[in-house]
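Visitor: this one's structure only:
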């Protein structure tokens, strides 16, 4: 956590003062320190001045909307994002997750559920960031995957930029080559058993991962779709 006393810092990006105050009081009672921003400019300033652990982001903001800010955060900030929005359409949810949000909660929300989701996302983020014992590297199709340092390197030595979700997805594939992995298997690798209604986000993550490791993403040879069953990682994997 950010503070010496392990108090997590939650940044609420919302221009509705009533919701900000509601979240501030409730989360404050449950061990969080809450800071707030009403728009993108204030959000950036807060990220520079506060050691933020997780962002709670509304979509309907003045100026830049929440989807634009999600894209910005994923490019410039490595922490977890939970979108909280009155937009309940499936398209908005999928786009938010596609842009890199870790969860999506619709308004009006139950504070207990929101707290549980924030804690879950924060816990997963901390587990991924925790130092891992050296387990050697895995090589496939000219790539070298290092689970300990969470890096993927091409044959020419350049590093492939992967999001946390993309990396976890690739590890799931590489650890079980030539086994069909169902969407439930992959959801477990990405979210634990808390994926809820966002199963389609797995297909999107697979699509993004293909664009980064396949020679021709339109005709994937490493991650193949198995109709009605899931996905199959076909590459030969060598452990070092």
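Guide: Sure thing, it's come through. No experiment lies behind these values; they were computed from the predicted model shown.

Visitor: all contacts plus neighbour counts: C-alpha atoms, from now on.
Guide: OK.

Visitor: which residues does residue 13 contact?
Guide: Contacts for residue 13 were tallied using C-alpha atoms under 8 Å, 6 or more residues apart in numbering; they are 36, 37, 38, 39, 40, 43, 55, 56, 57, 58.

Visitor: contacts only, for residue 43.
Guide: 13, 36, 37 are the contacts of residue 43 under C-alpha under 8 Å, 6+ apart.

Visitor: another structure for you, compare them:
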């Protein structure tokens, strides 16, 4: 597998290095960014990635704004890993353009399964039949 994943972490990260380690163990090339990186740099790395995974706290307005901006400029699969449990937060995540959502604490097996499903779907959209 030669898939590339961009992980945009909160500061401090919700998962420390567990998330990036799990992706690497599944054969992914991992790039890490935070909301403090320039948006142009994040877009550049996202454009080279098959999927972007974002750690999102429900009270992190800067990260919500980054996700909304990223969705306006990039159309690849966007998986949100969130600490948000209120239905209003979940609705907001999907309204900003997320393709999938998984609440914290997350199961790495479920995160990998969601990632693979999103990649299959996105690759299917690119095929002409």
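Guide: In hand now; what should we look at? In this text the structure is predicted, and so the values were computed from the model without any measurement.

Visitor: related to what we said a few turns ago, so which of the contacts of residue 13 of the first structure persist in the second structure?
Guide: Mapping the contacts of residue 13 of the first structure onto the second structure (both residues aligned by TM-score structural alignment, their matches' C-alpha atoms under 8 Å) leaves 36, 37, 38, 39, 55, 56, 57, 58 still in contact.

Visitor: pick out the residue nearest the middle of the first structure.
Guide: residue 102 (3.9 Å; C-alpha atoms, centre = their mean).

Visitor: can you find the partner of that one in the second structure?
Guide: Residue pairing (TM-score structural alignment): residue 102 of the first structure is matched to residue 99 of the second structure.

Visitor: SS state for the spatially closest residue to residue 180 of the first structure that is not a sequence neighbour?
Guide: Nearest residue to residue 180 of the first structure in three dimensions, chain neighbours excluded: residue 232, at 4.6 Å (C-alpha to C-alpha, 6 or more residues apart in numbering). Classification of residue 232 of the first structure using DSSP: H, G, I helix; E, B strand; the rest coil returns strand.

Visitor: can you list contacts of stretch 51-69 of the second structure?
Guide: Residues contacting stretch 51-69 of the second structure (C-alpha under 8 Å, 6+ apart): 4-10, 13-14, 35, 39, 46, 76-84, 89, 96-97, 115, 119.

Visitor: residues in the second structure matched by the helix ranked longest in the first structure, start to end?
Guide: If you go by DSSP state H, the first structure has its longest helix at helix 111-129. Aligned using TM-score structural alignment, helix 111-129 of the first structure spans residues 108-126 in the second structure.

Visitor: just stretch 76-90 of the first structure next, same as before
Guide: Using TM-score structural alignment, stretch 76-90 of the first structure pairs with 73-87 in the second structure.

Visitor: how long is that stretch end to end?
Guide: One end of stretch 73-87 of the second structure to the other measures 26 Å (C-alpha to C-alpha, to the nearest Å).

Visitor: the match of helix 111-129 of the first structure against the first structure, how far on average?
Guide: Stretch 108-126 of the second structure, aligned to the first structure and superposed, deviates on average by 0.8 Å (mean C-alpha distance after the TM-score superposition for the first structure).

Visitor: now do the contacts for residue 82 of the first structure.
Guide: With C-alpha under 8 Å, 6+ apart, residue 82 of the first structure has these contacts: 54, 55, 56, 57, 101, 102, 103, 104, 105, 118, 121.

Visitor: mind checking which of those land in strands?
Guide: Among the contacts of residue 82 of the first structure, the members found in strands (DSSP state E) are 54, 55, 56, 57, 103, 104, 105.

Visitor: can you redo the residues you listed as TSV with neighbour count and distance to residue 24 of the first structure?
Guide: Formatted as TSV, these follow (neighbours: other C-alpha atoms under 10 Å; distance: C-alpha to C-alpha, whole Å):
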residue	neighbour count	distance to residue 24 of the first structure
54	21	14
55	27	13
56	23	11
57	28	14
103	23	19
104	23	19
105	21	17
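
Visitor: just flag the most distant two among those.
Guide: Spanning the widest gap among those are 54 and 105, at 14.4 Å by C-alpha to C-alpha.

Visitor: what comes up buried for the match of stretch 76-90 of the first structure?
Guide: By neighbour count with 16 or more other C-alpha atoms under 10 Å, stretch 73-87 of the second structure contains the buried residues 76, 77, 78, 79, 80, 81, 82, 83, 84.

Visitor: right, I'll leave it there.
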